[in-house]
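Colleague: Quick one: sequence plus predicted model below, questions after.
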Amino acid sequence: MRRRTRRSVLHLAVFVGILSLILFLNRPSPPGRSFAWTTVSYETAAARLPEARGECPGLAETDKPALVVSRIAADDSAWLAPLAEQYHLCVYTADAPHDARSTQLQVPANRGHEAMGYLTFLIDNYAHLPDAGMVFVHGSRWAWHNDAPDYDNAALLAALNITAALSPWGYHNLRCDWSVSTCSPDTPAQGSLELSLQSVLEPWSARTASDKALPGALASIFGGDQLLQDPANTRVLLGRNDAVRAQCCAQFVLSRESARQHTRDEYVALRQWLLDGADNSHSGDAPPTSPSPNRRAAPRDDRVAGRILSYVWHILFIQRRALHPEGLGGSIDLGRLNAIACPRADECYCRLYGQCDLPRCSAGGCYGQYQLPRDFKVPEWVFQGEEA
């Protein structure tokens, strides 16, 4: 064989080998894969946990659904007042100064964005969660992710049919449009080589960083120390091509039954996962401490930590009877989880907001119902219309 021919054959063999390796690493995951994501088992090294200061006044006596609002002081809260006729308001201000004389509506730290208010509500009001359900939202009335033509959360909450929203699975995200979600089959799996490369090319992207960190975070939250002791004992770590499909943007409706699938201690552990990862974590009224030595805690970047939890709510709350294949009561079928987390947009609009028979709908959206605004900012015409 001539030297040039041998060189060509060698190059071809190397190319075929590399191509085969790429195809092997990116092969689709087999159907029916289940994960042990049913119990929050993170263990903290903190010597002291936050005191209970998040009681929502009057919650034990109300027959209304709770509207749990996680806001900052800069958010105008006047828009919430008219909703008090429909909801029992529980409003948490993450950056408010601590009041040592009060046990109401306080969070231990401004950490994890809306997640700190949500978890504090569940922890400190666990015994009095309302039978009528709960709705968890951000503090701003107008936001780019609110699934309405004018981005108005007040209108969405006024129209929300909580009974219909909870009837299938005890949990429902308030968004129906799939934009900025991981619902599309074209979205790379969180552990994929494609996403790893993307994280290198886009080091500034909190979304890419969050997606890349999700497999390890899920293992830390649901696997605890067991993952270190016996990785084969239970499957908590996503495979390279296992994708978690989830809606954006951490606003949802929840039943009491679904919330109580987890114990109060589990919510304490999940909140501590957030606090342990903070640059200056707080425990109750204790002074700031150094970062936790627990390397399984949440990422320090608050944007990343908060976004990871936006991918976790549906795993926690969708009723287990819908997620457990026969004979596997301690695990969650990933395919079922993804299908429930991302319902068709037209079915979602009909169920949640009574907007049925919408025209020009696809699986991920209905024309005229929502448009992702430029630069993720509410358009100026929204505020101009408010002034008029």
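Modeller: Here it is on my side, so go on.
Colleague: From now on I want contacts and neighbour counts done on CA atoms only, so please keep to that.
Modeller: Will do.
Colleague: Tell me the buried residues in stretch 332-340?
Modeller: Buried residues in stretch 332-340, counted by 16 or more other CA atoms under 10 Å: Ile332, Asp333, Leu334, Gly335, Arg336, Leu337, Asn338, Ile340.
Colleague: and which of these is nearest to Gln198?
Modeller: Nearest to Gln198 among these is Asn338, at 22.7 Å by CA to CA.
Colleague: ok, now how distant is the closest one from Cys248?
Modeller: Per CA to CA, to the nearest Å, Asn338 is found 13 Å from Cys248.
Colleague: next one: Phe121
Modeller: 21 Å.
Colleague: who's more crowded, those two?
Modeller: Under the criterion of other CA atoms under 10 Å, the comparison of Phe121 against Cys248 puts Phe121 first, with 29 against 23.
Colleague: Could you look up the SS state of that one?
Modeller: helix (DSSP: H, G, I helix; E, B strand; the rest coil).
Colleague: and the gap between it and Glu387?
Modeller: With the distance defined as CA to CA, Phe121 ends up 34 Å from Glu387.
Colleague: cool, Ala165 as well?
Modeller: 33 Å.
Colleague: Widest-spaced pair of the buried residues of stretch 332-340?
Modeller: For the buried residues of stretch 332-340, the farthest-apart pair by CA to CA is Ile332 and Ile340; their separation is 12.0 Å.
Colleague: so Pro373 makes contact with Trp144?
Modeller: Yes. Counting by CA atoms under 8 Å, Trp144 is a contact partner of Pro373 at 6.5 Å.
Colleague: Compare the two (neighbour count), which wins?
Modeller: For the pair Pro373 and Trp144, the greater number of neighbours falls to Trp144 (19 against 13), based on other CA under 10 Å.
Colleague: pretty sure the more buried one is in a strand, no?
Modeller: No. Read with three-state DSSP, Trp144 is coil and lies in no strand.
Colleague: how about it, what does it touch?
Modeller: Counting by CA atoms under 8 Å, 6 or more residues apart in numbering, Trp144 makes contact with Tyr151, Leu372, Pro373, Phe376, Lys377, Val378.
Colleague: this is the other structure I want to compare:
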Amino acid sequence: MHASRFAWHNDDPDYDALPTLRNLNLSYVRSSGYANLRCIWILGCPVEIAPHADAAPAGPGGGDSDGGRKLTTKEIFKQAFEELMPGVQVPEKVGVSCCSQFAVSREAVRARPREDYVRWRDWLLQTPLADDLSGRVFEYMWHIIFGKDAVFCPSAAECYCNLYGLCNLKCQESTCEGRYVLPEFATLPDGWPRVGWSGEERNFTGSD
């Protein structure tokens, strides 16, 4: 998870990470191996990247720009995947709820040889890609690294119930009422969670 308690991507009505950690079903994480802490599908599901179709034409230097235009994660994902996962077929589609917030079991971590982690560390240190791009490559690879299908988008109802014990929500496949709204801005306002987007007082009932 990210270091700050309140952040726009936290899957909580108040964007609060504390209830996420307090209510997390560790038994389910152990049995599943990997669990994305975001149940909402926006952003990243059902498919975020089509590595073969989205790939940018190969050019000199292997950097993160193409004729002065900054490349996107989608465009560099295929090449990065091939470098990070040699011998593994690049998937046709990749989908997972965003933002690199997940829980993983000890067994899932140790199922990978030490050499894999060394290769990934060295790639991060040596890649010419900017930090935001190299980070987003891993954002859409962690679930694959820890044993899930390239498209890993369980229903929101299943996710909230299994991970947090919230089993009586009114849901569609991709969302459940009252849980998460994608904010207009990535930075929460000063005074959040007690002060809202327009400076209004919010009825925040969580703990400080």
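Modeller: Structure's in. What do you need? Computed from a predicted model, the values in this text were never measured in an experiment.
Colleague: returning to what we had before: mind checking which of the buried residues of stretch 332-340 of the first structure are in helices?
Modeller: Judged by DSSP state H, those include Leu334, Gly335, Arg336, Leu337, Asn338, Ile340 as members of helices.
Colleague: which non-adjacent residue is nearest the third one?
Modeller: In other words, Arg336 of the first structure. Excluding the flanking residues, the one nearest Arg336 of the first structure by CA to CA, 6 or more residues apart in numbering is Leu323, at 5.8 Å.
Colleague: what's the closest of the ones in helices among the buried residues of stretch 332-340 of the first structure to Arg303 of the first structure?
Modeller: The nearest one, if we look at those relative to Arg303 of the first structure and count by CA to CA, is Asn338, at 23.5 Å.
Colleague: burial measure for Ala157 of the second structure, as a count.
Modeller: Using other CA under 10 Å: Ala157 of the second structure sits among 21 other residues.
Colleague: Identify the residue of the first structure aligned to it.
Modeller: Taking TM-score structural alignment, the alignment pairs Ala157 of the second structure with Asp346 from the first structure.
Colleague: And for Asp14 of the second structure?
Modeller: So Asp14 of the second structure corresponds to Asp150, using TM-score structural alignment.
Colleague: secondary structure class for that match?
Modeller: coil.
Colleague: can you tell me how far the closest residue to it other than its chain neighbours sits from Trp142 of the first structure?
Modeller: Leaving out its chain neighbours, the residue that sits closest to Asp150 of the first structure by CA to CA, 6+ apart is Val382, at 6.3 Å. Distance, Val382 of the first structure to Trp142 of the first structure, by CA to CA: 8 Å.
Colleague: Report the set of residues contacting both of those two.
Modeller: Asp150, Tyr151.
Colleague: So the two - more neighbours on which side?
Modeller: Using other CA under 10 Å, the more surrounded residue of Val382 of the first structure and Trp142 is Trp142, with 20 against 14.
Colleague: for that one, what are its contacts?
Modeller: Neighbouring residues of Trp142 of the first structure by CA under 8 Å, 6+ apart: Asp150, Tyr151, Asp152, Asn153, Val378.
Colleague: Pick out the most distant pair among those residues.
Modeller: Greatest spacing in these, by CA to CA: Asn153 and Val378 (12.2 Å).
Colleague: higher neighbour count, the two?
Modeller: Taking neighbours as other CA under 10 Å, Asn153 of the first structure and Val378 compare with Asn153 leading, 23 against 19.
Colleague: Spatially nearest residue to the more buried one (excluding sequence neighbours)?
Modeller: Nearest to Asn153 of the first structure is Arg141, by CA to CA, 6+ apart, at 5.2 Å.
Colleague: swap in Trp123 of the second structure?
Modeller: In this structure, Trp123 of the second structure finds its nearest non-sequential neighbour in Leu84, 7.3 Å apart by CA to CA, 6+ apart.
Colleague: just checking, Ala35 of the second structure is part of a strand?
Modeller: Yes. Assigned with three-state DSSP, Ala35 of the second structure falls within a strand.
Colleague: what does it align to in the first structure?
Modeller: Counting by TM-score structural alignment, Ala35 of the second structure lines up with His172 in the first structure.
Colleague: burial of its match, as a residue count?
Modeller: 31.
Colleague: any idea how far Arg6 of the first structure is from it?
Modeller: Distance of His172 of the first structure to Arg6 of the first structure, given as CA to CA: 61 Å.
Colleague: next one: Val200 of the first structure
Modeller: Val200 of the first structure is 37 Å from Arg6 of the first structure, by CA to CA.
Colleague: again with Leu195 of the first structure
Modeller: Distance of Leu195 of the first structure to Arg6 of the first structure, computed by CA to CA: 37 Å.
Colleague: neighbour-wise, which of those two wins?
Modeller: Applying other CA under 10 Å to Leu195 of the first structure and Arg6 shows that Leu195 carries more neighbours, namely 18 against 11.
Colleague: Can you tell me the element that one falls in?
Modeller: Using DSSP states H and E, Leu195 of the first structure sits within helix 193-201.
Colleague: Fine by me, we can end here.
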